[in-house]
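Sequence first, then the predicted structure, then my questions.
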Amino acid sequence: MTQQVHRYTCDFAGKELVIETGKLAQQAGGAVTVRLGDTMVFATATMSKSPRDGINFFPLSVDYEERLYAGGRIPGSYFRREGRPSEQAILIARVVDRTLRPLFPKGLRNEVQVILLSLSHDGEHQIDMLGIIAASAALAISDVPWNGPVAGVRVGLIDGELVVNPTHSQMEDSLLDLRVSGTADAVNMVECGANEVDEETMVRALMLAHESIQPVIETINRMREEVGKPKAEFTPFLPDESVIAEVRDKVYDRVRDIIINHTDKSERGEALSALRDELLAEYEQRNADAVAAAAEGEEPAIVSLSDVAEGFEAVVKEAVRQRIIKEGIRPDGRGYTDIRALSAEVGIVPRVHGSGLFSRGETQVLTILTLGTPRDAKKLDGLSPEETRRY
């Protein structure tokens, strides 16, 4: 079998990024490897031929398979085999999912799987943002309908300077760990940890991140034009717009009144649930009447109750949004700058080494502490250079 390997390169913050396709997983919808330094990630994207029955959501799954052979290591478990995904692997899968999911077309019910696999890790170049690039490239050249491409990048703040794609060793001295992904036009995912970085620096970091991913997006677009497959046709499962409009006309004013008059969360929820049940009961009765009135052999005009429920949720969302934007009032009565009541207590639990309770409104966090020696630190078995964690 003749393999035609396509290799694309671009400058990614002063380093060569290499994307290849055509060598591995040729039966997948799209498959690529992405390499930066000696870190290499493999990604595939595949969509089912038909929609999954009986669901009202988009069945996308994004999995990152971390393999310690990528770093030349043998797993430290008793059986010396890979076990369940590490915490870091789960977080990488989630950050990729959050980037990809908003760009799929509405109403898609075909199952889509994006699988990432670590092939090599040099201990310096981090995998998470390369995973976003690999998944984006695989989807872009596949037959899966998708409104990408996207790319991701990390920005650090080291010695007062913003650094794009800092290595693991550089991140030890960074005050900022900013991960950004986006399209050619806008940012669509941000995740950040920082040590009191000022707002102006954060804005500059976001702008720098978006600027830095442009060469990668241009490269993926070129790949799509040259080797991409035609996008598959699919049947969108969208609610009936006439039903949505009818539901809005029926209940918008009542929903708005509930939101205005019930600032307590539980009371507001009960009032909205009662209105929703009343609305569904009305349409159930209408459907029953339509069936009874239909002549023999005539198809009754049945209204989908799922469309009614979806229309009601859309009305609630619109009413909340409009009140916030136009009146500056949130559902619980707070303005833009108001915060919930805060409180903190310690010594909640007896005999333990430490305990504390933090409350913000109705949200509470109870923390219980146990002190140990350095020998009690948790051993990490992953590709990150971090070997232990003491908390």
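Arrived safely. Residues are numbered from 1 along each chain as shown.

When you work out contacts or count neighbours from here on, use the C-alpha atoms and nothing else.
OK.

In this protein, which residue is most central in space?
residue 98 (1.4 Å; CA atoms, centre = their mean).

what sits against that one?
Applying CA atoms under 8 Å, 6 or more residues apart in numbering, we find residue 98 in contact with residue 189.

Tell me the secondary structure of it, please.
The three-state assignment at residue 98 reads helix, by DSSP: H, G, I helix; E, B strand; the rest coil.

With residue 17 instead?
Residue 17 - assigned by three-state DSSP - is strand.

From residue 105, how far off is it?
Residue 17 sits 29 Å away from residue 105, going by CA to CA, to the nearest Å.

who has more neighbours, those two?
Applying other CA atoms under 10 Å to residue 17 and residue 105 shows that residue 17 carries more neighbours, namely 19 against 13.

What residues does that one make contact with?
9-11, 34-37.

again, but for residue 365
357-359.

chain center to whatever helix or strand residue 201 lives in, what's the gap?
Assigning secondary structure by DSSP states H and E places residue 201 in helix 199-212. Relative to its chain's centre, helix 199-212 lies at 21 Å (CA atoms, centre = their mean, to the nearest Å).

Over to stretch 242-259?
30 Å.

what comes up buried for it?
Within stretch 242-259, the residues that qualify as buried are 243-244, 247-248, 251-252, 255-256, 258-259, counting by 16 or more other CA atoms under 10 Å.

Touching that stretch from outside, list them.
268, 271-272, 303, 307-308, 310-312, 315-316, 319-320, 331.

Grab the nearest non-local neighbour of residue 264.
residue 332 (6.2 Å; CA to CA, 6 or more residues apart in numbering).

Structure two is appended below for comparative analysis:
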Amino acid sequence: MTEDGVRRFSLDLFGKTIEFEVGKLATLADGAVVVSCGGTDILVTAMGSKNEVDRDFFPLVVDVEERMYAAGKIPGGFFRREGRPSEKSILTARLIDRPLRPNFPEGMRIEVQVIATILSVDHANQPDVLAVNGASAALCISDIPFDGPVGAVRVGLLPTGLAINPTIQEMELSSLDLVVAGVLNPESNEVDIIMVEAGASQVSEDDIVEALEFSKQGIREMIRIQQQMMQEVGKPKREVNLRKFDFQAVEERFPEMKTRVDNLVHEVARNQLEKPERDKALDNLQNEFLLAAEMGGAGEDFLASLKEYYSHLVGESIRRMVLEEELRVDGRRPEEIRPITCEVGLVSRTHGSGLFARGLTQVLTLLTLGPISDMQRIDDLSPEEGKRFLHHYNFPPFCVGETGVLRGPRRREIGHGALAERALVTLIPDEDVFPYTIRLVSEVLSSNGSTSMASVCASSLALMDAGVPLKDKKAVAGIAMGLVKGEDKVVVLTDIQGIEDKYGDMDFKVA
């Protein structure tokens, strides 16, 4: 205990001191933590609304606020103040969101907002992984229901070996940039990995596996310190109503639904129906049950339960078919890839273009070359001043057969653009070899799973079409892998599509 009500918790993690401070700043927040390492300090707050909202999803929002004062800078532009979030802050917010979201109680419908405000950066200790741990800690000590803690670390592969949370300077020598988040399994007391994000210079599979195992040591320590914080300064968790569906009532009213859904899923697989025909068949059967329920005077709660139960049965049938028959919903075997087509030189006035299609997923990437003076100027907290290789990703509503408002890139589009850029950047030639700025724009024309990895493939085609001399004369390919886990069997799926992403246990994109 220090000054009035302020508590500090310190952790020595592989030679670095990480400190969590509670009770000094943002005392009206449900949970507030200042997490520090070296000269990098981040205030992370967690707030939960008092009332529930009528949504069919959990309303979690994560924001990262980069303040230029943190790096001793004055913002550029006429007004000299921060404006829209930088790409880095959006990517960090997505990094925080992914491991947190699965750990809230299912059916919770209070609005939760996590804000990470970067107060100081020392250009040695990166704030992103600290912010993940700070967000988990803020939620753990708050009264917001949360099944944490979540621990996160960065692993680098240096010339001297694997390292936990290397500095920015050390990462310049690393052939691997791996961020791993995990939770503690209450039954086995082992660390379960729930999120992986990585960029690498063509490291081996053995190196990746070793790095993942190595990360668990740091994750365990981050979880331990948060557990201590919960015990000593944590608030009792509030009571919230969890949205529940009455599956039993639906099953009693329509006992034939399970058999009919299972038969339909098998028929769809046997006939190898594509997404439009499959969706129509599944929707028609659901509408048949909804109409019967409405004709019988069912209320809104029963209809909502019916829709949820129907979706549950579809997912269970798809999973059971994979585990017992190794048959997928589109008729493929687990390791089978959808038909692939490639084409280059489609657009006459661009420097390069590539069209890549895998099944009903189709991406067109256009490449533009410019002088070095066209490079993007970076005005954020990073020490980087400019980028000469850019990849942008667009996901218009027509690619999923819908209408929508076009209002600039959304967070998902920025995240997917950065994902593909990360897959390609290690093969981009150095400036002294190829003195040009390179901009790739991936236009998603049709989406049925893994458009980000299709963007990697289309971008690789466009680079070769433009004559960009890629390092080692190598192409880049990407694919999304899935997983269905049963009680005593695990089936790995190659090239998953949208419905397998929805009902499967993993979406693992690899380039």
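Structure's in. What do you need? Small disclaimer: the values here were computed from a predicted structure and weren't measured.

that older thread, could I get the contacts of residue 365 of structure 1 as CSV with neighbour count, distance to residue 286 of structure 1 and secondary structure?
Shown next, in CSV, are the contacts of residue 365 of structure 1 (neighbours: other CA atoms under 10 Å; distance: CA to CA, whole Å; DSSP: H, G, I helix; E, B strand; the rest coil):
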residue, neighbour count, distance to residue 286 of structure 1, secondary structure
357, 16, 51, strand
358, 15, 50, strand
359, 15, 47, strand
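
Pick the one among those closest to residue 196 of structure 1.
Using CA to CA, residue 358 comes nearest to residue 196 of structure 1 of these, at 21.2 Å.

Give me the aligned partner of the closest one over in structure 2.
Alignment note: residue 358 of structure 1 maps to residue 356 in structure 2; criterion TM-score structural alignment.

So its match versus residue 341 of structure 2, what's the distance?
Distance from residue 356 of structure 2 to residue 341 of structure 2, counting by CA to CA: 6 Å.

before we move on, what about residue 175 of structure 2?
Taking CA to CA, one finds residue 175 of structure 2 at 32 Å from residue 341 of structure 2.

ok, the two, which is more surrounded?
A count of neighbours by other CA under 10 Å puts residue 175 above the other of residue 175 of structure 2 and residue 341, at 17 against 11.

Return the residues in contact with the more buried one.
Residues near residue 175 of structure 2 by CA under 8 Å, 6+ apart: 156-158, 200-203.

Buried ones among those?
Listed as buried from the contacts of residue 175 of structure 2 are 156-158, 200; burial here means 16+ other CA under 10 Å.

among those, which two are most distant?
Greatest spacing in these, by CA to CA: 158 and 200 (11.8 Å).

got any residues that touch both of these two?
Jointly contacting residue 158 of structure 2 and residue 200 under the rule CA under 8 Å, 6+ apart are 175-176.

can you map out the helices along the stretch 51-200 of structure 2?
In the stretch 51-200 of structure 2, the segments counted as helices under DSSP state H, counting those that start in this stretch are 87-100, 127-141, 168-171.

what separates stretch 298-306 of structure 2 from the chain centre, distance-wise?
32 Å.

For residue 235 of structure 1, give me its contacts.
Contact partners of residue 235 of structure 1, counting by CA under 8 Å, 6+ apart, are 107-108.

go again using 10 Å as the cut-off
By CA atoms under 10 Å, 6 or more residues apart in numbering, the contact set of residue 235 of structure 1 is 50-51, 107-110.

List only buried entries from these.
The buried subset of these (16+ other CA under 10 Å) comprises 51, 108-110.

For residue 348 of structure 1, state which of the residues you listed is nearest.
Of these, the one sitting nearest to residue 348 of structure 1 (CA to CA) turns out to be residue 109, at 48.2 Å.

Relative to residue 308 of structure 1, how far out is the closest one?
Here the criterion is CA to CA. By it, residue 109 of structure 1 lies 19 Å from residue 308 of structure 1.

mind listing the strands for the stretch 51-200 of structure 2?
Ranges of strands within the stretch 51-200 of structure 2 are 60-66, 110-120, 151-158, 161-164, 176-184, 191-200, based on DSSP state E, counting those that start in this stretch.

still on that earlier bit, would you mind checking the contacts of residue 17 of structure 1 for buried ones?
By 16+ other CA under 10 Å, the contacts of residue 17 of structure 1 give 9-10, 34-36 as buried.

can you tell me which of these lies nearest to residue 223 of structure 1?
Relative to residue 223 of structure 1, the closest of these is residue 9; by CA to CA it sits at 10.4 Å.

give the contact list for that closest one.
Counting by CA under 10 Å, 6+ apart, residue 9 of structure 1 makes contact with 16-20, 34-35, 215-216, 219-220.

Which residue comes closest to the counterpart of residue 212 of structure 2 in structure 1 once chain neighbours are left out?
Residue pairing (TM-score structural alignment): residue 212 of structure 2 is matched to residue 206 of structure 1. Among residues not flanking residue 206 of structure 1 along the chain, residue 180 sits closest, at 7.3 Å (CA to CA, 6+ apart).
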